[in-house]
Every structure is written in structure tokens, then in C-alpha cells.
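[1] quick one: sequence plus predicted model below, questions after.
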Amino acid sequence: MSTSGPPTLQPQPPRPPAPRRPRRRAAAPALGIAVALVAGGLAAWELLTPPHDPEPPQVKSFHSRQDLDPDALTVMTPARGVAPGYVFLAVKRGPGQDGPMIVDDRGQPVWFHPVGGDKTATAVQVQRYRGRPVLIWWEGNTHLGHGHGEYVVMDARYREIARVRSVGTKLPDHHEFQLTPRGTALMPVYVERRADLRGVGQGRDGTIVESRIQEVDVATGRLLWEWRSADHLPVTEGMTGPKENKPHDYFHINSIDETPGGDLIVSARNMHAIYKIDRPSGRIAWKLGGKASDFEMGPGTRFAFQHDARLQPDGTLTLFDNQATPAKADESRGLQLRLDTAAMRATLVREWRHPERLLAGAECNLQVLPNGNVFVSWGPKERVSEFSRDGRLLFDLALPEGADTYQAFRFPWRGRPTTRPAVAAHRRAERRTTVWASWNGATHVRRWRVLAGDERDELRPIGRPVRRSGFETAVRVRTDARLVAVRAIGRDGRPLRTSRAIRPTGA
């Protein structure tokens, strides 16, 4: 086993703003007349369209941060009885920019970080590194269900601490990343490997996609431990057959959870099974589900194509039961099982289903929250939901049509960016000036105050502070001063930080 790798903890230079993705414009209704395409696009089509109720925007845009175009989210069920904290997700394949995002219970962005280019992001969440909360996510490219990228670790001031890669020729997959109290990270890697596939109807000299687990030291990049699926589990236990002219992805690891004793709980989508792996030997301690389950599966406990298996503090096991693709049931569900390791029997504790009977053929996760609620991403079904312990829908958030987020989470978070607040302003006649204020990632802003003056050292407050009203707050004032700026006010009423001073556009 190799025990060396490239360092992952290194200073990161500032990055240029991500390129703006062209926005998708809804097609105009047929009018029985021709519309000429002119330079600048279809900007004039609205003049020819009869009045109608406008569709909600699919992309957010901001005067003060014109480099940011996150996808717009729609609240379908307003939050009630939800756990404290913000929603963490990474929308992809939508009309806006791809990237990790934090939103509030109104679906309004709190922080957004576009990844740029052809990259996408997943797994944005809060974990702990060296005793402190950090923000982590994966970014890279995906192909045929496998990811090729790297994991990013940021502190609460949105400063990059590390970029973590697997050791060897393959880049870490996007399904899972778990920081440990040892300062290490557990992550999956997919690697092609020669294998005898006669047991699944193929030749002796076949190729599989092997699932591996690597534990890597975050600070040094050194490989500390590796587990390989084909060394412990035969391809004949797979539940999906080989695909023509493609390596056989018989296992397909999609979650890794470390138990208090240091063993691992691993979900294998294409085995329809969950495994407990002994550390450090790597042997299989038990198998749950699939063709060779060590547990008797009680009524309602069978799952298929599952994701996100987690051992809970009460000893139960939670997972997202996709039941597709191909469909094995009419809908997906969140699942909680009790495992009797003496009698080797699994029993159903509870399940969570969406009222719209969603069947998600890929992705998805289920997070148990400290108050007993559960938070669920429905992946390609474009929904993110929070349920009570007994299954009541407490919150439901919709993504733009055609978009998805692999996972979604809820966490408390205190973001204190090192950057200054952003400002934009436009002046109309009679000194009427609109000032827009934002501060990407700041969670401690309660109000905004406008400053104005003819010189930077002469800025003075005008009007009263205005309550923050989302990612960007518009403040209307009357001033003919040459310069304006905004100052963030904290929850305790104290000033936090002031933007740069700018000249308003317009009159």
C-alpha cells in the first residue's frame, strides 16, 4: 500500500469570479406574427406579448453582486416546527450557476460560491476539523455516476483551508467525504480493475469498477489506510448486471460512516446492501440486505439502490431507500431500521415519504437532526424537505425544473466573511437614490445603514437603519452626495463593517 501523496494543505491564491452562465429565457407564446431577431437577442419580445402573470424567476440576480447568478428556489410548504439552522445544498443542471449554497427558510441565499467553468458541486455541509466547524464540499466533473474532482475545506470566514484529493491516479468521487477527529478524511474512489466475470455472464478477462475507501491525512496528503471492495465481496453478489461495452460497476459505494468504535458502515448501491467493515482488517463484519444478508429482513425493511446509510446514537440505522432505477416500488422513502445483532434481525422503526409520492432514481440523502426531525434531499425530483419524527411534512423547497441537488442538509452556521459588504446605487431625479446592500455569507447582519458624502472621509449616515431583507436589501434615500456606501449593523446594534464608497449611476 502506498503511504505518500501530494500535500493538500497549501495557501490558495484568490480566484477570479466565475463566468456567468447564459440565462435560459422562457419561450414567448405564439402570437401569429413573426418576431425579428436583432442584435442583443430577444429583448424586444416582451413588447409584443399580451399582458400575463409573470412566471417566478428561475435565477436570482443582484445589483450589488452582478457576478452571482444562483438558481432561484421556491418554498412549497412554509417552515413550521423545523430545527434551527440554515439549508445547505448545491444545485446543478439548473439555469443558474452551479456551486455550493446556503439558504434560509424562505429559500433566500445567505452564501453562494459559483464553481465556474464546466464544474459542478455536491456534498456541501458543515463538519469539524481540528475542533472547529468548517464548510466542506466536492467540486469537479461527473460521468456515468462517478465523480472526478476534489474536496474543499473552508473555515467560518470562508477562507480555504485545504483541497483534499485521493492518493494515486484517480481523483476522489463526489459521493462522500467524512472528516475524522484525527485530522483525516474518509472518501470513496472508483478504480477500474481486471476481474473474472464468468459468474455474471461475461468473460474470464473482464473489467470491473472497483469501489475503494481511502483515509488520507488532510494536512499532508499521506494515505493512511485503503479498502478495496473486490478483495472482500464477489461480483456475483451484485444486483445489477453488466452493461455492454462498459466496465461492470457491481458495487458502487455511495456513503461511508465511521462508528464510535472506529469501524465503518458502507452503502453499496448496486449491491442493494449495507456493510459493516472492521477496522483495520477490512473484513466484512456483517451484511444487511442484498443477496447474502446476515440479517433476517423483517416486514418493510427491504431496500434497493439506497444511499446515505448512517448509524444513529440510539443504535438504529437510517438510509434513503431509492427503490429505483429500475423501479422496484412506486415511491422512494427515508428509512429507519433497528438491527438486533444478537438475533440478527432487522425491523422497521419508521419511514418518511413525500406527499407527492416521489420516486428518485439517483442521488438523495437523509439527515437526522438534533431535535428528531429529518432532512431529506429528493435528488433529481427537485425537492428538499424536512419532516417531523412521525412523518409530518414541516418544510418543502422546490428547485427549478430540471435541476437537482445530490444532498441537502440543515446546520447551524455563523459565517463571518473577511470581505467587505458589497454596494450598488442608482440615482433618479430629485435626489431619489436607491442603494443595494449585500454581504455574501454574513449571518450576523440585522440592519443596513446608508452613508453619503462628497469625499470618502466625509461619509455620514443618512436616514434610519433598514432591516435586512434577504441576500440583497434595497434602501431608498434622498441625497445628492457624490458618494454613497453601506454599513452592516449586527444583532446587538453595533456597526460591523462598511463597504467601499461608490458613485451612484443615473442622474
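    It's in.
[2] C-alpha only now, for contacts and for neighbours.
    Noted.
[3] which residues are contacting the helix or strand hosting Pro465?
    Per DSSP states H and E: Pro465 is located in strand 460-467. If you take Cα atoms under 8 Å, 6 or more residues apart in numbering as the criterion, strand 460-467 is touched by 446-453, 475, 477.
[4] okay if I get these as a markdown table plus neighbour count, secondary structure and distance to Pro84?
    Shown next, in a markdown table, are the contacts of strand 460-467 (neighbours: other Cα atoms under 10 Å; DSSP: H, G, I helix; E, B strand; the rest coil; distance: Cα to Cα, whole Å):
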| residue | neighbour count | secondary structure | distance to Pro84 |
| --- | --- | --- | --- |
| Arg446 | 17 | strand | 17 |
| Arg447 | 20 | strand | 21 |
| Trp448 | 25 | strand | 24 |
| Arg449 | 22 | strand | 28 |
| Val450 | 26 | strand | 31 |
| Leu451 | 23 | strand | 34 |
| Ala452 | 23 | strand | 37 |
| Gly453 | 19 | strand | 41 |
| Val475 | 21 | strand | 29 |
| Val477 | 17 | strand | 35 |
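[5] the structure to be compared is supplied as follows:
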Amino acid sequence: MKCRSIGIIVLVALGVVCSSLKAFAQQNSIVSFFPTIEHLESNGAAEGYYFMGSKGLTATGASHYIAIIDNYGTPIFFRKMKKATSSVCLLPDGRIAYLNGVPRKLFILNDWLTPVETLSIEEVKPNGHDWDVDINGNVVLMGEVSSVKDMSQLIEGGNVQAEILDLVVQEFDRDFNLLHNWSSADHFDLFDGNDNSPYLDYTEEQLDYVHANAISIDTDTSYLISCRHMDEITKIDRRTGELIWRLGGKNNQFEFVNDELGFSHQHSVRALPNGHILLFDNGNLHAEKISSAVEYEIDEMNKTATLVKRFYRNPTVYSNHQGTTQRIHNGNTIINWGPYWPSLTEFNPDGSPALEWDFTKHSFCPRIEKYIWETKVFSSSSDSITFGTWESDTLTQSLWFKNNSPDSIQITTVESRTENFGINTMLPVLLVSGDSVKLDFWFNSGNSETGYFDDVLTIACDTEEQRIARQVKVNGRKSDNISPVAQLVSGQSNVALNEKIRIQLSEKIQLINGGELNYESIDAFVEVRKNNIAGELIPCNAVISADKTLVTIVPDEELKIGTVYFVQLKSGLSDFAGNELSVFTAQFSTTITSAGSNKNNAGLEVYPNPVKDRLMVTVSNESDGFTYQIINGNGAVVINDSVYGAMRYAEIDLSKLPGGIYLFIAHTTNNSYAKKIVKY
């Protein structure tokens, strides 16, 4: 794939990121510091932008940053930072705030994206995990204090001078006056910590028995804290400091309904507008180590916590630390998987993936959230351009851009994701404070036979240290009387049992009445049947890609070995010129081996999963060793080896295998075990 530039033209396909080329753009190094984002899924994510700041860097020469990035991975605000940054959020009044520096302070940016205020917790060591703000501008910050205790008097083997870490929460008003000061030492017992936690040993020199990692303002009179090493969510009265209730852990006051799993070593507790709570369940102490986002309906009167939904990735992810979740404006749920692959998943309400990114090869952001936002530094006369119908000549339209900031700026760069739109005006263009300038844009359908084109232009002010940009939606048409064509791209034989079924369209499609196809409406047009076209209907969930050209179908249950399946796209779909998509039917058959089955996992531990280089395997219920194979998605055995004698453990080198989905199978004298693994 080639990248063609007018200003900067960037083409992005699923799983592919093209490098930016510059034509009529000022050369600025800031672009080279952007994280390279791999798009694993792109199925029509919610409107808005991801707010993020780097805590860890994995790429050579990378710089810490704060960033606001669109669904396609294009930054509309990016600033190089000297130190690690976390918890970048949008305040109720539209300003941006984040934690930065050593020790951590809360920085607030004004409308021109300049830091104007800072706030730090008073007289104690700051806790940089989290903070929150209410609609009145009151801020809650976390910190910690330490004290020395002779633990030998309380526990055998205890340290005579153990350092005890306690949580402190301070609340400030919008003028940064300290209102309340709360300490866990006044309300928790030292032995409230989970004795089974891998991070807590009561005989060690330092005892972090609470390890608070999240705080969320619940109501005008309460807030929630996540106590990771206690496996507890605690609700606290903001006025009195008294504990209102305790969910999970040794002091649990609730009955869990429809949820035998609960949560373990959680992060990112959030109070939802409907009174529910949402949290990221790391799952450290679950029998099967899998991480998820969990929503509970809380009945404070009857003390019940009813599971509403648990969001798992498929295949699953285990984040033994870090991780956050957020419920956004349209009901989607975002999970940031911490430093693990993949970096981010946005789920539709039904649990299907709306978008998935990975940038672990560049950096790690401890908190990623999504908001509707646009810069106030400069504005445009419209946020969209409709070019009309192309016949033979390039079409042009103009927009005015105004500098609203007190300083001069330069528009240096225009980015597009396709080759059909660009800018005629020579860049850079200087804009002094209060001034306006007209920029001329073009549309050309090129050699395309399809009839509808849309894109987003990113108009940016790039310097050596930052980008400030705003986006303009563009669209145009071309006469088109050719119907779209569908093709099965998942393979027709020897299909893995856990493989997703993908149907590629030759052009963007919609409902024949002009309605939009999305994750909800596409299901009505998809059927998967077993053995023949009129056979057993297989329950499944379908999504349509963001560009409306790829349908992905995921059966509710794993496919059966050596079986023929028929997949169909039914009538009622068309392209954007009204040309109807004919009913599409295709068939495929699954592998005839057991390379997809997953019948018995009891006693099998496979970790980390996803895995980069070294896979650790334990078969705990056996005593005579085992043989094992690793099978790729095409059913081929890529590793075949044995563990002899009384050994129940293997460390397997996967560094030479390409990234992808594999199946680990172990055979013992009495049992067989199987587990899906992801190599990145």
C-alpha cells in the first residue's frame, strides 16, 4: 500500500498503519513522536477522542506525551512531556487536567492548552494512581503516609520495624481550599489486606495493605475508593469520613447475585449515572487468570450486588496489574489493558468490539478515556464540507479558519486518510491573534468505480514540541450504477474452530432505505447455518467495520470439528448510490483435527496470555509429565515436545513464532488439556 500526500495524506487499513509523507507541509519533528497504532478492530467506534498520557516508553527515542487521538489513531492534540504522565481527563467546564511530575501534581490547562493551575495533596506523599472532580469543581486527590510498627508482636516472623502504608484522601474546593482529610488508619484494620495477595506479605519490611488505586466521586456526599490489596470497594461519606458500605474482601457486606466470580485486585472503580458501579477486574486470584470490566447494580438497602455484565475480550487478556475502564456517552465501554497487548478495546453494549488498538511497541498509558472535544485555539467556519457530484474535473470548496488565542499560530499540516481529498493552499499559513484565513480544499474521485466518498481532514498547527488540530468531515459523490460485490475472506476449508468469519464488500454499504449499518442493525442480515443452507441456525454476533466494507461474524459457541457451514448476507443492503447488494451465500468447512477444541482446562495454567516470547505452562493435576503441541490457526503443529518424569512445568520459547492465535494442547496418561493463546 502506498501513502500519497497533499499536505499530509495518510491511508489506514485494518491492521496497517502507513507512515506520513509531507508535500505542502512544514517539516516538524513532532510527527515522529506519535505512537504507531495498529488497528486490530475498527467497527464504528463511538464519536469522540481518546485522552491519554504515557507512563512507560518501549520504543527507542520515544518521548513521554499527553495526547488526544481520534478513532483512526490521528492525534488532534499532542505534546511532548519531560516526565511520565497519567490520568488525562476532561473537566466538566471543558478544560483538560492530568497528573505529572515527581512528586505527582494535578496540572490544569486553560482554553489555549497552557498550564495555568497546579494542585498537590498537602503534607503527604502523593498517590499518582487516580483523582476525580465533581460538577462543582471540587477535586479529590489520594496520598499515602507511613508509620513504623513492630509486627513481631502481631504475627510470627513479623518485622520489628515494619513500615505501614496508609491511604490519605483530601478534598479541595474549586479554589483549591482543603475541605476534608481522610485516613485509612482511622477506619481500616491492618489485617484487612488479603493474605493470599502476591503483593502483600505481613512479614516483610513494608506493608501496603490498602494499595488504593482508584477514586470516584459517587454523589454530592460520597465517593468510592478501590482498595486493591484488600479486594474491596469502599463507599465513604464525604462529610463525616464514615464508611457507608464495603463491597468485597474480608469485610464484604453484600450478597453477589448472578456472579460467583466476584472481583480480584481490581482497578478503576467508577460510579455510573444510573447508580451502578463499573470496575476493572484484574483477576489475580481467580482460578483462571482472566481480566474483564464488570458492572454491578448496587442495592444499598438490601445489600446486594447484581452482575449486570462482564466484558471479556476474545481471546481473553490477563492484566496482572494496571488497567482501567470507562462507560462513555453512547453506552460503550472502554478497557485499557494496562501495559499488555492489546492496548485498548472499546466494546459495544452487547460486548462486541467497536474498536481495538495496540501500541505496546511504542508506549504504555495507565488510563485512557474518551470524550467529545474540540480545540478552542482556532475555529473553522464549518465542521464539514459536501463537495457534490464529481463528473470529470476536481471539485473545490473553501473554509475560513480563525485564531482565537492570544498568540500567533501557524497552520502547517493537513492530513487525510484517503487519496480523494486534499488542500490546494500552500502551507504553512500564519495566523496572528484574532485573524482569519481562507483555505481551499479539493475532491477528486480518481479511478474509483464506487459512488460515495467520505473522509476527515485534520488541520494542524505542528511545532517541534506539540500539535494542536481540529477536524473537518468531507464527502463527495460520483455517478455509480455498479452493484457492490461480497466475498468470503476467512478461507473455505480447514478453518480453525475459533476463527472469525469475515465477508469483504467491494464498497461501502448501507441499509437499502438509506439507514446506517451498525453493530445492532447488521445482525438482522447475517445467517450462519450448519451442514446445509436450510440447516441448523448457529447463533452469532456480527459487526460492520467503520468504513462499512467488512462484516465480521463471531459464533456464540466454538465451531464443530469437520463440519460444513453456510454463511449468508440477506437482501436489503445497497451501496450509497442505491445499487442493491445481491443475496450472498458462501460455505466453508472446519478443520478435521481437534486443533480448536477446548474441552478440559482444569489443572492447566498457561501464562502470560497474551505472550511475547516465553510461555509458562503448569499441569497441576498430573505427576508423570506430559507431551504438548502448539498449533497455529491453520491447524499445523509448530511446536511438539515433552516434559518427562515427575515434572509438571514447562517454559516454552515462542520468540521465533509470528504473532497470531495458537492452540496449546497437552496430553497426559489420563487427560488431555487445551488452551487458546495469543502471541504478539
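    That came in fine, so what should we check first? Please read all numbers here as calculations on a predicted model, not as lab measurements.
[6] out of the contacts of strand 460-467 of the first structure, which two sit at the greatest distance?
    Longest distance between any two of the contacts of strand 460-467 of the first structure is 23.8 Å, between Arg446 and Gly453; criterion Cα to Cα.
[7] now do Ala304 of the first structure: how many residues are near it, please.
    Ala304 of the first structure has 25 neighbours, counted by other Cα atoms under 10 Å.
[8] Ile213 of the first structure versus Asp257 of the first structure, what's the distance?
    Separation of Asp257 of the first structure from Ile213 of the first structure (Cα to Cα, to the nearest Å): 11 Å.
[9] also Lys92 of the first structure?
    On the measure of Cα to Cα, Lys92 of the first structure and Ile213 of the first structure end up 26 Å apart.
[10] can you check Thr74 of the first structure too?
    To Ile213 of the first structure, Thr74 of the first structure is 37 Å away according to Cα to Cα.
[11] more crowded one of Lys92 and Ile213 of the first structure?
    Taking other Cα under 10 Å, Lys92 of the first structure and Ile213 do not tie; Lys92 has more neighbours (25 against 21).
[12] without its sequence neighbours, what residue ends up closest to Lys146 of the second structure?
    Heads up, residue 146 of the second structure is Ser, not Lys. Leu165 (4.6 Å; Cα to Cα, 6 or more residues apart in numbering).
[13] what does Asn282 of the second structure give?
    Ser291 (4.6 Å).
[14] quick one: the strands in the stretch 351-500 of the first structure?
    All strands of the stretch 351-500 of the first structure, identified by DSSP state E, counting those that start in this stretch, fall at 365-368, 374-377, 383-387, 393-398, 408-411, 422-427, 432-438, 445-453, 460-467, 472-478, 483-490, 495-498.
[15] what's the closest of those strands to Ala324 of the first structure?
    Closest to Ala324 of the first structure of the strands of the stretch 351-500 of the first structure, according to Cα to Cα: strand 365-368, at 14.2 Å.
[16] in the second structure, what residues pair with the closest one?
    The alignment of strand 365-368 of the first structure onto the second structure (TM-score structural alignment) spans residues 324-327.
[17] look up how far Val266 of the first structure lies from the counterpart of Met301 of the second structure in the first structure.
    Correspondence of Met301 of the second structure to the first structure, assessed by TM-score structural alignment: Ala342. Per Cα to Cα, Ala342 of the first structure is found 20 Å from Val266 of the first structure.
[18] the two - which one has more neighbours?
    Ranked by neighbour count (other Cα under 10 Å), Ala342 of the first structure and Val266 place Val266 first, with 23 against 7.
[19] sec struct for that one, please.
    strand (DSSP: H, G, I helix; E, B strand; the rest coil).
[20] right, and the residue nearest to Asn282 of the second structure touches His267 too?
    No. Counting by Cα atoms under 8 Å, Ser291 of the second structure does not reach His267; the two are 10.6 Å apart.
[21] which neighbours do the two share?
    Between them, Ser291 of the second structure and His267 share the contacting residues 280-282, judged by Cα under 8 Å, 6+ apart.
[22] give me every residue that touches the residue nearest the centre of the second structure.
    Centroid-nearest residue in the second structure, with Cα atoms, centre = their mean: Leu344, separated by 2.1 Å. Leu344 of the second structure makes contacts with 334-337, 356-358, 368, as judged by Cα under 8 Å, 6+ apart.
[23] how about a cut-off of 10 Å?
    Applying Cα atoms under 10 Å, 6 or more residues apart in numbering to Leu344 of the second structure gives the contacts 40, 323-325, 334-338, 355-360, 365, 367-368.
[24] that's all I had, so thanks and see you.
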